[in-house]
Structure formats: C-alpha cells, structure tokens
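1. Using only what follows, build the 3D model:
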Amino acid sequence: MDLMKRAERMMSMDDRTWRRHCNPWSGWTRMLTALPLLVLAVWSRVWLGWGALIPIFLALAWIWWNPRAFREPKRFDAWMSRGVLGERVYLEHRSEIAAHHRRAALVLALLSLPGALVMIWGLIALWWEGAVFGAILAGLPKIWFVDRMVWIFEDWRREGRDVPGMNAHEL
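-> Model prediction:
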C-alpha cells in the first residue's frame, strides 16, 4: 500500500467526509493552516518542554478534523472543490489516470521534499528561519498539486467517468 492510501486510511476519509472536504473553506483552511500549526506546535517545545505534546496533538487533531469541520458545499464547481474531487479520483483510480498526470503528481510531491527537509532541520536545530522557509518551500508545491488534481478531475469528467462518492447530476 502506498503512502497516500495510508494517509487516506489514517484520516478515515469516507464518502461523507470527502464530500464535506469539497467545501472550499475546508480545502483552503487545511492548506493554509495545517503545516504552520504543526511547525508552531513542534517549536513550542522550546517554551513548553514535554508540554508541547499538547499543541502537537491539537495540530494533528485539527488536520484530522478539518475535512469534517465544514458543511458539504451546495455546489462542487469551485477550484478547490474540483481539486479535492480530483485527488479522490487520483487516489482511487491512479492506475487509470494518464501517465503524464501521475508523473506530475510524483514530481510535485518530490518538489516538497527539500523544503520539508529544511523545515525538519530548522525544527531540530531551533533555526526558526529554516523552519519557516522550509515550511513555505514544502507547502508551495501543494498549490500546484491541487491544480493538477483539478486537471485530473476535468479530464476524468470529460471522459464521462464517475467520480467516487458523487452523483453525476451534482457535478
């Protein structure tokens, strides 16, 4: 099982949760807050010592709860909604996705890696500039990744294929 499928399982993403995560508020707040909150929570060990486990737990709880925190959108045509739907298609039908999309998704994931390493080093060495800069570098490819997921969604729909957990009339 690959890393993305494991993450989806850990997040307990069922049809209802995916539909709620299609709310643009869910996608945007997750993208803009998850990594910064996690960095800040880990950094809090400087002030809180072992008490930092509490903000770390809270940051992880927010990451898990975010897809459930917002109502299902009335419409699914927002850019972020289509990105979330594309991600679902990608996760459930990866072998059926065009090779150029699979390659691009892999490249974008790999582009996040240097930033993640700088961020981790910054957190270990208490180098706040590295932690912040690394988090930004790790997060920027995510926006491009979501755009690729929109493209996957649009191609999938153009081919007349069904999106998991969605009725055709909703899209």
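
2. Please make it C-alpha for all contacts and neighbour counts, starting now.
-> Fine.

3. where's the residue nearest the centre of the chain relative to Phe145, distance?
-> Among the residues of the chain, the one closest to the centroid is Met31, at 6.4 Å (Cα atoms, centre = their mean). Distance of Met31 to Phe145, computed by Cα to Cα, to the nearest Å: 11 Å.

4. cool, and Lys5?
-> For Lys5, the distance to Phe145 - Cα to Cα - is 16 Å.

5. Second input sequence below; structure requested for side-by-side comparison:
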Amino acid sequence: MTVDSRMAKAFGLEGESWQRHANPWSVYTRIPIPALLTGALWSRHRLGWWSAVPVGLVCAWTVVNPRAFPPPRSLDHWASRGVLGETAWARRDEVPVPSRHRVAPNVLAGLSALGVPFIARGLLVRDGWMVLFGLAVETAGKTWFIDRMALLYDDVAPGGPQAAWSGSTPER
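-> Reported below is the predicted structural model:
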C-alpha cells in the first residue's frame, strides 16, 4: 500500500468519496487550505489563544471538504480529472501507471514539500516574505501535481475520461 493510499484512507477517500471529491468545487476550495492555515497560525500574535478558533475551522474544513460536494455531473473539468488521476496514482502498486507518469508526481510532491520548511520558519520568526515564498512553492508544486494527475487520468481512463466513471457515464 502506497503512502498516498494510506493518506487517502485516513481522509476517508474511498469509493464514492473520491467521486464527491472530484467535484471541481471541492478541489478549488481545497487549494487555499495551506494559505488559510498559515494565516490562522500567523494570527496567533494578534489573537493569542483565540487563534485556535480559525486553526480549528481550517482543520475541520480540511476533513469535511472531500465529502462536502455532490459528485460532478461531468468529468470535463481539469480538477475532476486531476482528482480521479490521484486515485490511479494511489493504486499504482496494484495497477501500474504508464512509464511517463512514474517520475513527475514524486518530483512535484517533493517540490510542494520544499515550501513547508520556509512556511514553518517564516511563521516562527514572523517573516512574511519567507512565508509567502514557502506558500508559493507549496501551491505551485501541488497545482502542478494536480495537472499531472489530470494527464495521468486521461491516459488510463478506458475509452476516455467519460467512460471511466465507475462503469457509468455522467451527464454532459
């Protein structure tokens, strides 16, 4: 079982949950979570212990988000294909992915992770530019990762993206 599979399971992303998370609203409202969490943590100097409220709200949204929206009516969206590509990537031990997709996801996940130390250090020393740099690196890596997952999905979806929807085709 891959790390991705374990993380998906920890967030409850199995079966229909993946389809619900494939709703573009789920993806687009999840992308700003690191920036929102960083802002909530940044507020600790102004709010003191009350900063736990926005931190808690962001953490709660992180858990609820993948199940908060209905499955999309169409998979024509970049975000939907990206999420469903993640399902293929998470199962890569069971179902091999094309060779052209084996390196980039790991590199992009690493790029995304490279931003985290800058965010943490910037929060610790209250350096806004360092925090912003870290968030830019993290967000760029994650967004590029989603784009690669959309390409992976396009390559592995039998009969194209519309035919791969768990045996049924959503409306266009």
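
6. thinking again about what came up before, buried residues in the helix or strand hosting the residue nearest to the centre of the first structure?
-> Applying DSSP states H and E as the criterion places Met31 of the first structure in helix 24-43. Within helix 24-43 of the first structure, the residues scored as buried using 16 or more other Cα atoms under 10 Å are 24-27, 30-31, 34-43.

7. so how far is Asp77 of the first structure from the residue mapped onto Leu84 of the second structure from the first structure?
-> Residue pairing (TM-score structural alignment): Leu84 of the second structure is matched to Leu85 of the first structure. Going from Leu85 of the first structure to Asp77 of the first structure by Cα to Cα gives 10 Å.

8. cool, Met31 of the first structure as well?
-> 18 Å.

9. Ala135 of the first structure too?
-> Look at Ala135 of the first structure and Asp77 of the first structure: by Cα to Cα, they are 29 Å apart.

10. Which one's more surrounded, these two?
-> Taking neighbours as other Cα atoms under 10 Å, Ala135 of the first structure and Asp77 compare with Ala135 leading, 24 against 14.

11. Now do the contacts for the closest residue to that one other than its chain neighbours.
-> Take Ala135 of the first structure and drop its neighbours on the chain: the residue closest to it by Cα to Cα, 6 or more residues apart in numbering is Met119, 5.5 Å away. Contact analysis of Met119 of the first structure by Cα atoms under 8 Å, 6 or more residues apart in numbering lists Gly130, Ala131, Val132, Phe133, Gly134, Ala135, Ala138.

12. can you check Leu41 of the second structure too?
-> Contacts of Leu41 of the second structure (Cα under 8 Å, 6+ apart): Ser51, Val55, Leu123.

13. Does the last one lie in a helix or a strand, and which?
-> If I follow you right, that is Leu123 of the second structure. Assigned by DSSP H and E, Leu123 of the second structure falls in helix 104-125.

14. Just want the angle from that helix to helix 33-42.
-> Calculated by axes from the mean of the first three to the mean of the last three Cα atoms, to 10 degrees, helix 104-125 of the second structure forms an angle of 10 degrees with helix 33-42.

15. Quick check: buried residues in whatever helix or strand comes next after helix 104-125 of the second structure?
-> Moving toward the C-terminus from helix 104-125 of the second structure, the next helix or strand (DSSP H and E) is helix 128-156. Within helix 128-156 of the second structure, the residues that count as buried by 16+ other Cα under 10 Å are 130-156.

16. chain center to stretch 104-120 of the second structure: distance?
-> Taking Cα atoms, centre = their mean, to the nearest Å, the mean C-alpha location of stretch 104-120 of the second structure is offset from the chain mean by 13 Å.

17. Ala136 of the second structure and Val116 touch, don't they?
-> No - using Cα atoms under 8 Å, Ala136 of the second structure makes no contact with Val116, being 10.1 Å away.

18. and the counterpart of Ala109 of the second structure in the first structure, how far is that from Asp15 of the first structure?
-> In the first structure, the residue paired with Ala109 of the second structure is Ala109, using TM-score structural alignment. Look at Ala109 of the first structure and Asp15 of the first structure: by Cα to Cα, they are 25 Å apart.
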